[in-house]
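[1] 3D, please:
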Amino acid sequence: MKKFINNVDNFLNESLEGFGKAHKDIIDVKFDPNFISRRNKTKEGKVSLISGGGSGHEPMHGGFVGHGMLDAACPGFVFSAPTPDQMQAAAEHVDSGAGVLFIVKNYSGDIMNFQMGAEMYSGKNDSIITNDDVAVEDSTFTTGRRGVAATVLVEKIVGSSAENGSSLEECKKLGEKVNKNSGTMGVAFTSCTVPAAGKPTFDIGNDEMEFGVGIHGEPGRKREKIQPSKTIVSNMLEAILEDLKPQKNEKTLLFVNGMGGTPLTELYLAYHDACEILKSKNIEITRSLVGNYCTSLEMQGASITLLKCDEEILKNWDSPVHTAAMRWGM
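    Sure, this is the predicted structure:
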């Protein structure tokens, strides 16, 4: 295992300390229990958004704490759900009187712990469950579809709505709409190595790829030989389009996400291929996002997310955001 690491037991806290120092103008990092919050207090009467999950997916979720997105994020150990006391502490810290909305990826541990945290918290709260992965219906640690990269889009769009004064009920309804209108498919070329394990999560040949992989290295639809980018992207989009069934000329947001170990040059090449394929199907791309936003440590590979957009979604996507990992319009 080759990683920047001092001690496995201190890995997460040391990383969080570095994150806090690097972005001290935007966020604060709290310990015992661990959570990340906005440096400036959430304004009174604003719905507070909290997300979280296992570490190793950075910049999701801590990198999205700030104006126009999250109010707090709860990082668990690598690929492990955060604990209920983290959610409770984060909620108590950021609730400004309008309630707390938890954004939770569909993994059994995340759902169980967020539900417990919500029950422990005495204030008004609700939750959104993301489940955008079209690869498989049931997988390791899930019942139903996995919550993956579209969680980033939910956090941005609902974050804007909350920033602009929407109620808890309105934020939840918008988040559910974004999730319902999103589809994601991922492909892995290599495994990743969890520091505590010290060895790759799964074995894969030098000429193989896992089609439909999960963000923790869970198995996908099939293992096959690596193919040209245009073929891989076409197969990914075919699975997404079969699920979403967008209308001709329907406006969409195209999100090409890196898994942590794929160069941007390759991600932009994949984006180019996706644009050509969608154009041939008369599907309009009106917004884009390319980069490493929902990662899996150093895994080589990528996911593609397509979001069907209406004016409400587009307005909230375009609105200003200022976080460690995403910022525009400020």
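[2] When you work out contacts or count neighbours from here on, use the C-alpha atoms and nothing else.
    Will do.
[3] Could you pull up the residues touching the nearest residue to residue 329 once chain neighbours are set aside?
    Closest residue in space to residue 329, ignoring its immediate chain neighbours: residue 320 at 4.4 Å, by CA to CA, 6 or more residues apart in numbering. Taking CA atoms under 8 Å, 6 or more residues apart in numbering as the criterion, residue 320 is in contact with 67, 68, 160, 327, 328, 329, 330.
[4] Kindly provide the distance from the closest residue to the last one other than its chain neighbours to residue 68.
    Excluding the flanking residues, the one nearest residue 330 by CA to CA, 6+ apart is residue 320, at 5.5 Å. Taking CA to CA, to the nearest Å as the criterion, residue 320 is separated from residue 68 by 6 Å.
[5] for comparison, sequence B:
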Amino acid sequence: MKKLINSVETVLTESLQGFAAAHADIVALDGECRFIRRARPAPGKVALISGGGSGHEPLHAGFVGRGMLDAACPGQIFTSPTPDQMAAAEAAVDGGAGLLLIVKNYEGDVMNFEMAAEMIGGPVMTVLTDDDVAVEASSYSTGRRGVAGTLLVEKIVGAAAEEGRDLAALKALGDRVNRRTRSMGVALTSCTVPAAGRPTFAIGADEIEMGVGIHGEPGRRRVALAPADAIVAELVDAILRDLGDVAGQDVLLFVNGFGGTPAAELYLVYHAAARLLAQHGIRIARSLVGSYVTSLDMAGCSITVSRLDDELVRLWDAPVHTAALRWGA
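    From the prediction side, this is the model:
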């Protein structure tokens, strides 16, 4: 294993300290390294909090800031943060209008966020993201996994929270975005968790994992490496079959890298996916390409398609200022 680390025990703390120092105008790190919060709190609005295991950067800490999250709780690599961490974050950013938790559908995350909500009390609601079409509810203990579509929920709901919408309205909006969003990924290589010191799974030099999870979980099937067009066609077909009839509608197309894939390849994937959507009569109204929901050093990518309407386009376009996403005034 070759990693730019000092020790397995300190990698997360040192990374968080570096992140907070590099973006001190946007975020602040809790003194006990339990959470990242906005450097300038936003009282009076519903506070948005997310989190999960580290190793997916910039998700979630990279999306803390104006127009998105108020706080993010990073657990150890691929391990849910503890309820104590989450409760501390909730107490730190509660501006009096309630708390909305945005939680990826993984058993540890769901359980610990529920426990944290009970600990702090007060008005708290949860949006559960489960956009991964690679697995059905019957084949995964808690149902579908929450993956790259989580970013879309955090951005759109974050914009609405900035406008002052109440807790119930934000919960309804987050659920709506999640229902309109589907994702699927492919891995060319495994990731390597520092504490393990070896690849999470073995894969041949000429093999790929279709439908891989963001922690290296198995996908739909192991197949031989094929040209990018064929790989993208399988991902897009699975997404569209699950999303339903979207011909003639506007969508957001998000091509996400898993951490070990060059931008040139991600844009090639976008090009292939855009052609396929056009063949189905689907209009791409908004796009995002880059490594935003990663899996450490895994080579591969995911494709996300989300059905848009005028309100969702406006909220997507609303100003955002975080370490990882910045646009608008």
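[6] circling back to that earlier point, just the buried ones from the contacts of residue 320 of the first structure?
    67, 68, 160, 327 (16 or more other CA atoms under 10 Å).
[7] Sticking with the third one, tell me its helix or strand.
    In this case it means residue 160 of the first structure. Secondary structure assignment for residue 160 of the first structure, by DSSP states H and E: helix 150-163.
[8] For that helix, enumerate the helices and strands it packs against.
    strand 48-55, strand 100-105, helix 168-180, strand 182-188, helix 311-318 (3 or more CA pairs under 8 Å, 6 or more residues apart in numbering; DSSP states H and E).
[9] Quick one: closest of the ones you listed to residue 24 of the first structure.
    Among these, strand 48-55 comes nearest to residue 24 of the first structure, with 19.0 Å by CA to CA.
[10] Tabulate the helices and strands packed on helix 150-163 of the first structure (CSV), appending distance to residue 111 of the first structure and mean neighbour count.
    Shown next, in CSV, are those (distance: least, CA to CA, whole Å; neighbours: other CA atoms under 10 Å):
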stretch, distance to residue 111 of the first structure, mean neighbour count
strand 48-55, 10, 27
strand 100-105, 7, 25
helix 168-180, 16, 19
strand 182-188, 20, 28
helix 311-318, 25, 16
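[11] any chance of these in a markdown table, plus distance to residue 242 of the first structure?
    Output for those, formatted as a markdown table (distance: least, CA to CA, whole Å):
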| stretch | distance to residue 242 of the first structure |
| --- | --- |
| strand 48-55 | 29 |
| strand 100-105 | 22 |
| helix 168-180 | 14 |
| strand 182-188 | 10 |
| helix 311-318 | 22 |
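[12] Minimum distance to residue 143 of the first structure: which of these has it?
    Each of those has some distance to residue 143 of the first structure by CA to CA; the shortest is strand 100-105, at 11.7 Å.
[13] The closest one packs against which elements?
    Using 3+ CA pairs under 8 Å, 6+ apart: strand 100-105 of the first structure touches strand 48-55, helix 108-120, strand 125-130, helix 150-163, helix 168-180.
[14] That one vs helix 150-163, what angle?
    170 degrees (axes from the mean of the first three to the mean of the last three CA atoms, to 10 degrees).
[15] Run through the residues that contact residue 173 of the second structure.
    If a contact means CA under 8 Å, 6+ apart, then residue 173 of the second structure has residue 157 as its contacts.
[16] Check the gap between it and residue 51 of the second structure for me.
    19 Å.
[17] Kindly report the same for residue 84 of the second structure.
    Going from residue 84 of the second structure to residue 51 of the second structure by CA to CA gives 13 Å.
[18] Next: residue 275 of the second structure.
    Residue 275 of the second structure sits 34 Å away from residue 51 of the second structure, taking CA to CA as the criterion.
[19] related to what we said a few turns ago, what's the overlap in contacts for residue 320 and residue 68 of the first structure?
    Common neighbours of residue 320 of the first structure and residue 68, using CA under 8 Å, 6+ apart, are residue 160.
[20] May I see the buried residues of stretch 28-45 of the second structure?
    Of the residues in stretch 28-45 of the second structure, 28-30, 33-39, 41-42, 45 count as buried by neighbour count, 16+ other CA under 10 Å.
[21] whoops, I mixed them up, stretch 72-85 of the second structure
    Quick answer for stretch 72-85 of the second structure (16+ other CA under 10 Å): 72-78, 80-85.
[22] Cross those residues against helices and list the overlap.
    Counting by DSSP state H, the members of the buried residues of stretch 72-85 of the second structure that fall within helices are 83, 84, 85.
[23] Once you drop chain neighbours, what's closest to the second one?
    Which is residue 84 of the second structure. Excluding the flanking residues, the one nearest residue 84 of the second structure by CA to CA, 6+ apart is residue 116, at 6.7 Å.
[24] Test my guess that the one you found contacts residue 89.
    No: here residue 116 of the second structure does not reach residue 89: they are 9.7 Å apart, not a contact under CA atoms under 8 Å.
[25] higher neighbour count, these two?
    Under the criterion of other CA atoms under 10 Å, the comparison of residue 116 of the second structure against residue 89 puts residue 89 first, with 23 against 19.
[26] how about residue 38 of the first structure, what's its partner in the second structure?
    Matched by TM-score structural alignment, residue 38 of the first structure corresponds to residue 38 in the second structure.
[27] any idea how far the residue nearest to that match when sequence neighbours are not counted lies from residue 162 of the second structure?
    Residue nearest to residue 38 of the second structure in three dimensions, not counting chain neighbours: residue 27, with 4.5 Å by CA to CA, 6+ apart. Between residue 27 of the second structure and residue 162 of the second structure the computed distance is 17 Å (CA to CA).
[28] So which of the two has more stuff around it?
    Between residue 27 of the second structure and residue 162, residue 27 has the larger neighbour count (other CA under 10 Å), namely 26 against 20.
[29] Now do the contacts for the more buried one.
    By CA under 8 Å, 6+ apart, the residues touching residue 27 of the second structure are 20, 36, 37, 38, 39, 40, 64, 65.
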